[in-house]
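> Pasting the sequence and the predicted model now:
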Amino acid sequence: MTVGITEAVHVVDAVSVMGLLPGRPRLLALGEPTHGEETLLELRNDLFRQLVEQEGYRTIAIESDCVLGLIVDDHVTSGTGVLDEVMERGFSHEWGAFAGNRELVRWMRAYNADRPASERLRFAGFDGPLEITAAASPRQSLTALHAYLTARVDADLLPCAAETLDRLLGADDRWTNPAAMMDPSQSVGQTPDANHLRLLADDLVALLDEQTPRLIAASTPDEWDRARLYGRTATGLLRYHCWMADTSPGRMARLLGVRDSMMAANLLALAERGPTLVNAHNGHLQRDKSTMRMGGQPVQWWSAGALVSAHLGEGYAVLATALGTIPHQGVDVPASDTVEGLLYALPQQQCLVDSRRLTAALTDATPAPRVSPWYGYAPLDPAHLVNTDGVVFVKDARRS
């Protein structure tokens, strides 16, 4: 068995990655089975540098707030702000505290410093403004979209005045109440004001589409891209808040589905810009349907990767990452009959595995699913191997 697997093993570098694929994908997704491990962030950074220097990649997108990510993009492209403030304000989920993310931003800024705009690297968050227990107010994205349109189209085409949006939005803490995640009655997402805002947001996005020729002519490419981002985010947030207020059995599946749908829309927009490396949890990037149990009940939805893959075909490629041990989290050497256990027996500390060859080598013995003793680590699902383009395996994650 080990001999067959050995033939599927390569070093983790851009040349080997591209050798597994039929062509250069517009979106190359690098998943991770847990968040915050510096070993994985360093591997990602090294691969991104190689993709930039050897394959013409110019954008990296990570699982962070898409609107906050504009702060980071402004910094790496034009030097706006100081690094400490950018790391604090430009990331959600506390990702800015990780050394690997700080080094990524520092390197991108240094790379861009003496280059023309057409050659500069770009940064993007592609998650919605969502946290585990709450969602942001739609104020920022909705008012930014309204302001963009107000400056560029005839006033009588706008569906409302800015003051109307402000009145309907009310206090932001109404929207960000964390109690609403567990108690739908605490959500404002289906109030008359919220329903009115959803209609207005839809009209504003429709106006953005209707006026495309005029708006592109009156905007820089970045202004146009950001207006579209604000439109996607405003409508997505209002939809998410609506489902937070829902009491039907489908509530949680719809919340998870709306989030990944927002991610997918942002990724498809980035694909229009050019080749992009995407970094997020394996679960958001997989081609297979996502499943989990909540409150003892199974919940299913399509991940961002599955949605993007359906649109882009070979323009989307996904590398799942698997880990052997995370000693500081109590994740010890994997059992030998799991995929991780088979890969752990290899001598390499890090390697890239051809999923097709690995699947072929496993035909005589179906690997057992690994069970993690730590909730923060999601082992590789053996059934998902066939729908990945490769597996990045890291034998041991060291403590930061």
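Arrived safely. Numbers count the residues shown, from 1 in each chain.
> From here on, just use CA atoms for contacts and neighbour counts.
Will do.
> gap between the two ends of stretch 271-290?
23 Å (Cα to Cα, to the nearest Å).
> same question, stretch 175-182
OK, stretch 175-182 end separation, Cα to Cα: 14 Å.
> swap in stretch 63-82?
22 Å.
> how distant is that stretch from the center of its chain?
Taking Cα atoms, centre = their mean, to the nearest Å, one finds stretch 63-82 lying 15 Å from the centre of the chain it belongs to.
> How about residues contacting that stretch?
Identification of contacts with stretch 63-82 by Cα atoms under 8 Å, 6 or more residues apart in numbering yields 83, 86-87, 89-93, 95, 105-106, 108-110, 112-113, 117, 120-130, 141, 229-230, 266, 279-281.
> Filter these down to just the buried residues.
Buried by 16 or more other Cα atoms under 10 Å: 83, 86-87, 90-92, 95, 105, 108-109, 112, 120-130, 141, 229-230, 266, 279-281, out of the contacts of stretch 63-82.
> I'd guess residue 333 is in a strand, am I close?
No - secondary structure of residue 333 (DSSP: H, G, I helix; E, B strand; the rest coil): coil, not part of a strand.
> tell me the contacts of it?
Counting by Cα under 8 Å, 6+ apart, residue 333 touches 324-325, 341, 344.
> give me every residue that touches the residue nearest to residue 329 when sequence neighbours are not counted.
Nearest residue to residue 329 in three dimensions, chain neighbours excluded: residue 374, at 6.7 Å (Cα to Cα, 6 or more residues apart in numbering). Contacts for residue 374 were tallied using Cα under 8 Å, 6+ apart; they are 329-331.
> Out of the contacts of stretch 63-82, name the ones that lie in helices.
Under the assignment DSSP state H, the contacts of stretch 63-82 contribute 83, 86-87, 89, 105-106, 108-110, 112, 141, 229-230, 266 to helices.
> Pull out the buried positions in the helix or strand encompassing residue 45.
Assigned by DSSP states H and E, residue 45 falls within helix 38-55. Residues of helix 38-55 classed as buried: 38, 40-45, 47-49, 51-52 (neighbour count, 16+ other Cα under 10 Å).
> let's bring in a second one:
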Amino acid sequence: MATDIKDASQPLDASALIGLLPAPPRILALGEPTHGEDALLRLRNDLFRQLVERYGYRTIALETDCLRGLAVDAHVTPDTGGPDTDLPDTDLPDTGDLDAVMEHGFSHGWGALAANRELVRWMRAHNEGRPASEQVRFAGFDGPLEIEAAASPRQALTALHRHLAAHLDADLLPCAADTLDRLLGPDDAWTEPAAMYDAARSVGRSDEARELRLLADDLVALLDTQAPRLRGAWVSPGDHERALLYGRTATGLLRYHHAMADPSPARLTRLAAERDRMMAHNLLALAGRGPVLVYSHNTHLQREESAMRMGGGLLEWWGAGALVASRLGREYAFVATALGTITHRGVDAPPPGTVEGLLYDLPEDRHLVDPGRLAAALGGTPPAPRESPWFGYAPFDPAHLGSVDGLVYVRDVPRD
């Protein structure tokens, strides 16, 4: 069996990865089984550079706040001016200052990771002197959400309103800006951390929140119905792209806060589903740019239903990858990452009967595995699922071999 498994693997690079697929997909999703490991992020960086140079990929999308990501995109595309100045205040930092961009352009603490800094630095250097059509772009595709809280919809909602107010007659707008401000109230009411586990602490089903949901829907509808008029007022095509992003984010956040105020046992499942719905809509919008590399946790990108234990129960929902794949079909490809050890996290050599254990016997540190050939080598005996001794690492589910387009295997993840 060892020989057959070795035959199912090859050295990892972008050409080998694309070679597993019928054609380069519009969205190539690369998953990771754990967050925050620079070794895995540097592998991602290497693959992205190769995809840019060999296959014309122009966008990388990471599991980080979609609004904060505008600052990173502005930093790596300085010659294009980044977000246009006629658009509303987006609370961007000084986008020429790398330290400020890394601090404020990422959520979840990702800006502190050295490999993310290396990615941003490379993207800016790559773009220098290139026409806009050849520049690489950055995007966050997560909502403005953290583990214990969700952002106020203020930034996205007021940004959309100001964009429309700058170009349309006031009579067309469903409300004035001060109406939004009054209904939004103080931001700390929206960002109350206790609301994650206590529905009664959420303002998501207040009378004001319900009215805001209707107004947000009207503003998004106005953006759609007035698109021909707005097109003539745009400074660049990115104007409309960002206005659509503000609309998706405003309506998504208001739905998320509505779910936070749900007292039923299904509330955490709804929150997980709403987050991935926001992710999926952002990815579908990015697909219009051309080939995109997406990097996130395997759980968000897989085609199978996602599951996790949280709040004392099992949550099951369809992740962003499953939602996007249902729309794009084979133009969406998912490559999962599995690994052998993270010894500094207490994850030691995997049991020999697991997928990770069988691959651990291969000599090199990185492999690209053909899942179909691996499944054939395993025959009719499915490997046992691996158990993780650390909550931050999710082993590869052997039942998913038939639904992944490739499997990246990293034998050992060192401490950086």
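It's in. For clarity, every value in this text was computed on a predicted model and none was experimentally measured.
> After superposition, what is the TM-score?
Comparison of the two superposed chains (TM-score structural alignment, normalised by the length of the first structure) gives a TM-score of 0.99, and 400 aligned residues with a Cα RMSD of 0.9 Å.
> hang on, the earlier thing: among the ones in helices among the contacts of stretch 63-82 of the first structure, which one lies nearest to residue 306 of the first structure?
residue 266 (13.8 Å; Cα to Cα).
> pretty sure the closest one contacts residue 230?
No - applying Cα atoms under 8 Å, one finds residue 266 of the first structure not in contact with residue 230, separated by 10.6 Å.
> Overlap of the contact sets of these two?
Residues touching both residue 266 of the first structure and residue 230 (Cα under 8 Å, 6+ apart): there are none.
> got the residue ranges for the strands in the second structure?
When assigned using DSSP state E, the strands of the second structure occupy the ranges 9-10, 27-32, 59-65, 137-142, 145-146, 149-150, 292-297, 306-310, 313-317, 332-341, 366-369, 406-412.
> wait, which of the ones in helices among the contacts of stretch 63-82 of the first structure is closest to residue 308 of the first structure?
Nearest member of those to residue 308 of the first structure, counting by Cα to Cα, is residue 266, at 9.8 Å.
> What lines up with the closest one in the second structure?
Structural alignment (TM-score structural alignment) places residue 266 of the first structure against residue 282 in the second structure.
> check contacts around the closest residue in space to that match that isn't next to it in sequence.
Once flanking residues are discounted, residue 282 of the second structure sits nearest to residue 141: 5.5 Å by Cα to Cα, 6+ apart. Contacts for residue 141 of the second structure were tallied using Cα under 8 Å, 6+ apart; they are 61-66, 278-279, 282-283.
> mind giving me a markdown table with these and columns for distance to residue 208 of the second structure?
Shown next, in a markdown table, are those (distance: Cα to Cα, whole Å):
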| residue | distance to residue 208 of the second structure |
| --- | --- |
| 61 | 33 |
| 62 | 33 |
| 63 | 30 |
| 64 | 28 |
| 65 | 25 |
| 66 | 25 |
| 278 | 22 |
| 279 | 26 |
| 282 | 26 |
| 283 | 30 |
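> which one of these is nearest residue 198 of the second structure?
residue 278 (22.4 Å).
> show me what contacts that closest one?
Counting by Cα under 8 Å, 6+ apart, residue 278 of the second structure makes contact with 141-143, 248-249, 252, 320.
> if we can go back for a sec, what's the farthest-apart pair in the ones in helices among the contacts of stretch 63-82 of the first structure?
Distance extremes for these: the farthest pair is 110 and 141 at 29.8 Å, using Cα to Cα.
> Which position in the first structure pairs with residue 254 of the second structure?
With TM-score structural alignment as the criterion, residue 254 of the second structure matches residue 238.
> correct me, but that match touches residue 198?
Yes - contact criterion Cα under 8 Å: residue 238 of the first structure and residue 198 qualify, at 6.1 Å.
> between these two, who's got more neighbours?
residue 238 (26 against 21; other Cα atoms under 10 Å).
> Now do the contacts for the aligned partner of residue 361 of the first structure in the second structure.
The alignment partner of residue 361 of the first structure in the second structure, by TM-score structural alignment, is residue 377. Residue 377 of the second structure sits next to 1, 4-5, 8 when contact means Cα under 8 Å, 6+ apart.
> returning to that earlier point: identify, from the contacts of residue 333 of the first structure, the entry nearest to residue 383 of the first structure.
residue 341 (15.6 Å).
> I'd like to know how many residues surround the aligned partner of the closest one in the second structure.
Correspondence of residue 341 of the first structure to the second structure, assessed by TM-score structural alignment: residue 357. Residue 357 of the second structure: 20 surrounding residues under other Cα under 10 Å.
> ok, now the one 10 residues further on?
Summarising burial for residue 367 of the second structure: neighbours were counted as other Cα under 10 Å, giving 22.
> Pretty sure residue 410 is one of the things it touches, is it not?
Yes - Residue 367 of the second structure lies in contact with residue 410 (Cα under 8 Å); the separation is 6.7 Å.
> For residue 183 of the second structure, find the nearest of the strands of the second structure.
Of the strands of the second structure, nearest to residue 183 of the second structure by Cα to Cα is strand 149-150, at 17.4 Å.
> quick check: that closest one aligns to which part of the first structure?
By TM-score structural alignment, strand 149-150 of the second structure lines up with residues 134-135 in the first structure.
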